[in-house]
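Chemist: Just a sequence and a predicted model for now, questions to come.
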Amino acid sequence: ELEINPCTYREKIRSINLILNGGKILNVQAATSTVKLGIQKVLSSLLEDDKVECKNIKISFMQSEKDPSQIGELVHQVIPAAYTQALTQALNCTINSLPLKTDSLYKKIKEQKAKIKMQKEQEAEQKNKEQTEKEETQNENSAVSEQ
């Protein structure tokens, strides 16, 4: 879960919830520590000039009898994808590259507001044009019926 602070234009990760299938887990505590360490490393690489933090991390492991796998590596694939997807949803525009710069979110929000403003202006212009055409048609019809 991620939210954007409207005053600072910074993201805040509310929580990270992972359910991993890493095969048979022999030591759940060690596996949890490995995953949390991996998450912290990935979070520190998401921004170029700052660090993303999350204190609310929940990790669960699926029961499996398969051979153990590199669970720490799973985090390096999942967290960046989840982060960009959450930002994309929060900003309503696509984030397609990492790491971000601190002002990237501000710029994206500014672009998004400019697009919305332009769309509203175009819609208003279109409505005015349609209204003018409708009035002209009515005036022409009135002139024809008077003759």
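Modeler: Everything's here; your move.
Chemist: C-alpha only now, for contacts and for neighbours.
Modeler: Will do.
Chemist: which helix in the chain runs the most residues?
Modeler: In the chain, taking DSSP state H as the definition, the longest helix is helix 104-146.
Chemist: same for that one, what does it pack against?
Modeler: helix 71-91 (3 or more Cα pairs under 8 Å, 6 or more residues apart in numbering; DSSP states H and E).
Chemist: Please report how far residue 31 lies from residue 43.
Modeler: With the distance defined as Cα to Cα, to the nearest Å, residue 31 ends up 18 Å from residue 43.
Chemist: Please apply the same query to residue 81.
Modeler: 12 Å.
Chemist: Mind checking which of these two has more residues around it?
Modeler: Using other Cα atoms under 10 Å, the more surrounded residue of residue 81 and residue 43 is residue 43, with 21 against 14.
Chemist: structure B:
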Amino acid sequence: MRSEPEGLTGHVLDLDAIYHVLDAKSDYGREIVRQSVLRNTTLLLPAVAAQCMTGLRPRQADALLAVPVVTIGGLPAADVPGTAQLSRKMAAGLERHARGVSTQSELVAVLAAAHAVVLAEARGGWRIVTSTPHLYDEISGVRLEILP
């Protein structure tokens, strides 16, 4: 695992974590955003998740994206093969555990989770904030911050 560049830190929010925050499902989710602002630490949204969020909830998306520490992590062409491979591995893991990917929204969540892993690894192992930790069962070395 690569070491984190000095002075840069943050969390990657997967799709379910983004909706958890937007829906104010817990004080913990709000506190992650508040502490990130206070400490000037990045909240990185995978592009797949951000696109989904802006398409389905444009006003809430605008509000979240207006938070100064929130940014979108792109999916450059070089990262597409790795993200696709992780997506297949995650989907296969869900199928093995009788939680198969059955809807388009679940497929998007898997793609966003795979992109979150790529983003977290590229930043030296940032934690991925999620409310669906089972998505990551097949991926070793991932650091999760699980929302209640």
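Modeler: Sure, I can see it. Because the structure is a prediction, the values reported are computed rather than measured.
Chemist: What does the superposition give as a TM-score?
Modeler: For this chain pair, the superposition-based TM-score is 0.26 by TM-score structural alignment, normalised by the length of the first structure; 66 aligned residues with a Cα RMSD of 5.0 Å.
Chemist: returning to what we had before: specify the angle between the longest helix of the first structure and helix 71-91 in degrees.
Modeler: Angle, helix 104-146 of the first structure to helix 71-91, by axes from the mean of the first three to the mean of the last three Cα atoms, to 10 degrees: 30 degrees.
Chemist: quick one: the strands in the second structure?
Modeler: 10-13, 42-46, 70-73, 127-130, 144-146 (DSSP state E).
Chemist: who's in contact with the first one?
Modeler: The set of residues that contact strand 10-13 of the second structure without belonging to it, under Cα atoms under 8 Å, 6 or more residues apart in numbering, is 36, 41-46, 116, 119-120, 126-130.
Chemist: can you do 7 Å?
Modeler: With contact meaning Cα atoms under 7 Å, 6 or more residues apart in numbering, strand 10-13 of the second structure is reached by 41, 42, 43, 44, 45, 116, 120, 126, 127, 128, 129, 130.
Chemist: between those, which is closest to residue 62 of the second structure?
Modeler: residue 45 (13.1 Å; Cα to Cα).
Chemist: ok, and the closest non-adjacent residue to the closest one?
Modeler: The shortest distance from residue 45 of the second structure to any non-neighbouring residue, by Cα to Cα, 6 or more residues apart in numbering, is to residue 72 (4.7 Å).
Chemist: Contact partners for the one you found?
Modeler: Here residue 72 of the second structure is in contact with 44, 45, 46, 47, 50 (Cα under 7 Å, 6+ apart).
Chemist: Can you name every helix or strand that the helix or strand hosting residue 3 of the first structure contacts?
Modeler: According to DSSP states H and E, residue 3 of the first structure maps onto strand 2-4. Other elements packing on strand 2-4 of the first structure under the criterion 3 or more Cα pairs under 7 Å, 6 or more residues apart in numbering; DSSP states H and E are strand 11-13.
Chemist: helix or strand right after the strand it packs on?
Modeler: strand 16-20.
Chemist: ok and the following helix or strand past that following strand relative to strand 16-20, angle-wise?
Modeler: Later in the chain than strand 16-20 of the first structure, the nearest helix or strand by DSSP H and E is helix 28-44. Relative orientation of helix 28-44 of the first structure versus strand 16-20 (the same axes, to 10 degrees): 130 degrees.
Chemist: Residue 36 of the first structure: neighbour count?
Modeler: Residue 36 of the first structure has 17 neighbours, counted by other Cα under 10 Å.
Chemist: which residues does it contact?
Modeler: Residue 36 of the first structure neighbours (Cα under 7 Å, 6+ apart): none.
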